[in-house]
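Q: Got a predicted structure plus its sequence, pasted below:
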Amino acid sequence: MEYAPIKTTAAWEAREVGDRWLRILAAEEQDALAAMLDVVKASGKPMLALTRHDVPLGAFAPVIRELRDQLEDGIGFMTLRGVPSDRFSVEDNRLLFWALATHLGVARPQGKASQLMSDVRADGGTYRAVGGRGYNTNAELDYHADGTDWVGLYCLQVARSGGLSRLASTAAIHNEILKREPALLNRLYQPFPYNRQNEEAADEAPWYWAPVFSLAEGQFASRYIRNHVRSGQTRDDVPRLEPEGHRALDIIQDLAETDRFRFDMVLERGDMQWVNNHVLIHSRTQFEDHDDPKLKRHLLRLWLSVPNARPLCEGLRDAYKAVETNTVRGGFQGLRITAEIVAYQARAAQALGMRDTPYRVPAEG
């Protein structure tokens, strides 16, 4: 099959990004976030009971609109700088992050514990292990996308050194591969075997097929999680990846690491970074932490299914559980889905005008 270049604002090279990635909050916008948090706390509602109707944005509403526009129709990412995190405790920052996200999408589970918000810090994980994930290590990470429409990171503490955030456009990389090695591009549109990293639900297979590049209704999407393909090759029941498949995965990583395609940024305290996983891949350099536990690098992470995100191809259904637009999809279901999570998802989907895809609560015992 012959493929054409992807024409989208998200097909950028690093020199073209300029200052579009950064939105510095004005004083009145910072105050609006603090006022929002006060209202949410006064309501007494737990996080999972909140919907966007409980969260008044006030002067912050235009920022939310800018964020949506940039992630879906712009360069695919934006960092909000100046969130007044120093005014709040860790738990209040957690609540603020969650409350703000109620206006953006439905939070999706991120692993075996079915957690809807992850603490990103070095907690002794091993990235290259069969069940390894990057968020609980200090390791340098391969370029990858997370398993939902958007990923958000909220920086509460920075490392003593390192931990640089890196992004690259898969749409731009797609176009470069088309010029250089169209045979490898064709391979990337075919399925690859992805390991579920020992985090599959009881009714899920331990691995699945998914293409790296795909088109649906003329819109481009990518799913590149190299570490999950690599770890799958250690399983006896996963088909061996042929040399062309390895080369196709290599060329994405190799291009993403070049100055031409790699966009680096330093996340500061109070930064909130949002990324569209369908058009970008991201990485992080290795970091060295502080000795004081209170100063160790700490970010909060949300995976969101968002309203009116692009449709996905049928080949991604096993990965996302739904491929239709305006439908709750994505995430790693894990083993601890509860009735509370199911009820939260239904409320959040209804408040955002999305179709729900209900989980089945596992039987106890």
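A: Structure's in. What do you need? The structure displayed is predicted, hence computed values, not measured ones. Residues are numbered from 1 along each chain as shown.
Q: hey, let's count contacts and neighbours off CA atoms from now on
A: Fine.
Q: in stretch 90-98, what's buried?
A: 93-98 (16 or more other Cα atoms under 10 Å).
Q: would CSV of those with distance to Ile24 and secondary structure be doable?
A: Shown next, in CSV, are the buried residues of stretch 90-98 (distance: Cα to Cα, whole Å; DSSP: H, G, I helix; E, B strand; the rest coil):
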residue, distance to Ile24, secondary structure
Asn93, 18, helix
Arg94, 20, helix
Leu95, 21, helix
Leu96, 18, helix
Phe97, 17, helix
Trp98, 20, helix
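Q: now the spatially most central residue of the chain: how far from Ile173?
A: What sits nearest the mean C-alpha location of the chain, by Cα atoms, centre = their mean, is Val151, with 2.7 Å. Using Cα to Cα, to the nearest Å, Val151 is found at 20 Å from Ile173.
Q: okay, pairing it with this:
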Amino acid sequence: MTGGGHQTTPGQTLTDGFDAVRVAVAGPLRDHLTSAGESTADAGAARAELAALVGEHLDDGPGVLVLTGLPADREGGERAVLRATRLLGEPLPQNREGTLVREVRDRGMSISQRGRTRYSDSRFGGDLHTDGAEAPLPAPDVFTLFCVRQSVHGGALQCLHVREVERALDPEVLATLRAPFRFDRRGDQEPGQDPTTAKPVLFSQRGRPAITYLRSYIEHGHDHPGVPALTTGQRAALDALDALIASSPAVLTGKLREGELALFDNLSLLHGRTEFQDEPDHTRLLLRTWVRRHSDERS
């Protein structure tokens, strides 16, 4: 595997945890992702190339793949992220309005706020989680991030694989995490629907161990009127998971560079970021999609 030869952004070192999963796109896959207008590249060859990389890095590897060598502009980034998504599967709406490509940027919010605020609306770090934690199962199989602009300070991504969770936690804790919790829907439910959804933290999807988590969404979910409070055992299990997240040496940390497109196994990876700070003339902007993989790639 080779890197993309990009210059680092100010304040960023060249070597980070994503270096081992960086792949420079070339041939039909690059042509398909970058061509302006209607792509004339061999879509079948591009799909096969991407599927092989996803199999190596997401299914059988650390759960993350970073494609380098793409233009770092907003329009080209949206085109690339949507085309990669459709090669891999079906783009999923990320809210009730049907948004397929969501901007991940600081909107001056915090997940401690109620309402429709999401983690992706803030600049704060920590809180390792999975995407779609506010939604009923099935969870998105994959999420993508395209880096249009990176923060000068902070904004590194952190990932922990579900296999490390299952390996490190006690059987009693794992059993509790496999029973349902109530997750706050963040106001994204349709009128008349329940404001929470019941689902376990640890479950199976596509025949593989999977995880869905964001602690504050669970805390808020169990605060709703008529929803039972978290039991002592449930709190202890969540505390044990949080302690593992905070201390595990298996957490992978890396920072996307401008023009890079990352694919993450959303069923296997808890992810978060370090806190970042925008500059007045340079604001961090990532583009995100959620993906339901093609059925022949989900067995």
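A: Noted; the coordinates are in hand. Bear in mind that the values here come from a model prediction, so they are computed numbers and not experimental data.
Q: Fetch the TM-score of the aligned pair.
A: Between these two chains, after superposing, the TM-score reads 0.82 (TM-score structural alignment, normalised by the length of structure 2); 274 aligned residues with a Cα RMSD of 2.6 Å.
Q: three-state assignment of the residue nearest to the centre of structure 1?
A: Using DSSP: H, G, I helix; E, B strand; the rest coil, the structure places Val151 of structure 1 in strand.
Q: try Leu304 of structure 1
A: Applying three-state DSSP: Leu304 of structure 1 is strand.
Q: Same question for Glu38 of structure 2.
A: Relying on three-state DSSP, one would call Glu38 of structure 2 coil.
Q: Over to the one 10 residues further on?
A: Following three-state DSSP, Ala48 of structure 2 is assigned to helix.
Q: Just give me the neighbour total for it.
A: By the measure other Cα atoms under 10 Å, the count of residues near Ala48 of structure 2 is 15.
Q: Alignment lookup: the residue nearest to the centre of structure 1 to structure 2.
A: Superposed on structure 2 with TM-score structural alignment, Val151 of structure 1 falls opposite Phe143.
Q: who's in contact with its match?
A: Counting by Cα atoms under 8 Å, 6 or more residues apart in numbering, Phe143 of structure 2 makes contact with 131, 263-266, 288-291.
Q: Ser165 of structure 1 versus the counterpart of Ala84 of structure 2 in structure 1, what's the distance?
A: If you follow Ala84 of structure 2 across to structure 1 using TM-score structural alignment, you land on Leu100. Applying Cα to Cα, the value for Leu100 of structure 1 to Ser165 of structure 1 is 22 Å.
Q: More neighbours: which of those two?
A: Using other Cα under 10 Å, the more surrounded residue of Leu100 of structure 1 and Ser165 is Leu100, with 20 against 15.
Q: Which residue is the nearest non-sequential neighbour of the more buried one?
A: Leaving aside its sequence neighbours, Leu100 of structure 1 sits nearest to Val55 (Cα to Cα, 6 or more residues apart in numbering; 7.4 Å).
Q: surely that neighbour meets Met36?
A: Yes - counting by Cα atoms under 8 Å, Val55 of structure 1 does reach Met36; the two are 6.3 Å apart.
Q: What segments of the stretch 101-250 of structure 2 are strands?
A: 102-104, 126-129, 142-149, 157-161, 180-184, 196-200, 202-205, 208-211 (DSSP state E, counting those that start in this stretch).
Q: Centre of the chain to the third one, how far?
A: If I follow you right, that is strand 142-149 of structure 2. 9 Å (Cα atoms, centre = their mean, to the nearest Å).
Q: With the fifth one instead?
A: In this view, strand 180-184 of structure 2 has its centroid 19 Å away from the chain centroid, taken as Cα atoms, centre = their mean.
Q: Provide the count of other residues in contact range of the counterpart of Leu174 of structure 2 in structure 1.
A: Applying TM-score structural alignment, one finds that Leu174 of structure 2 aligns to Leu185 in structure 1. Residues contacting Leu185 of structure 1 under the criterion other Cα under 10 Å number 24.
Q: if I pick Gly125 of structure 2, what's in contact with it?
A: Applying Cα under 8 Å, 6+ apart, the residues near Gly125 of structure 2 are 155, 272-276.
Q: contacting residues around whichever residue in structure 2 pairs up with Thr126 of structure 1?
A: Matched to structure 2 by TM-score structural alignment, Thr126 of structure 1 sits across from Ser110. For Ser110 of structure 2, the contact set (Cα under 8 Å, 6+ apart) comprises 117-119, 121-124.
Q: need the helices for structure 1, in chain order.
A: 27-43, 61-73, 90-101, 170-180, 182-188, 226-232, 243-256, 317-320, 339-352 (DSSP state H).
Q: want to throw these into CSV with distance to Phe220 of structure 1?
A: Shown next, in CSV, are the helices of structure 1 (distance: least, Cα to Cα, whole Å):
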stretch, distance to Phe220 of structure 1
helix 27-43, 34
helix 61-73, 12
helix 90-101, 25
helix 170-180, 8
helix 182-188, 13
helix 226-232, 19
helix 243-256, 16
helix 317-320, 15
helix 339-352, 24
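Q: if I look at the residue of structure 2 positioned farthest from its centre, how far off is Leu214 of structure 2?
A: Centroid-distance maximum for structure 2: Gly226 at 31.1 Å, with Cα atoms, centre = their mean. Gly226 of structure 2 sits 21 Å away from Leu214 of structure 2, going by Cα to Cα.
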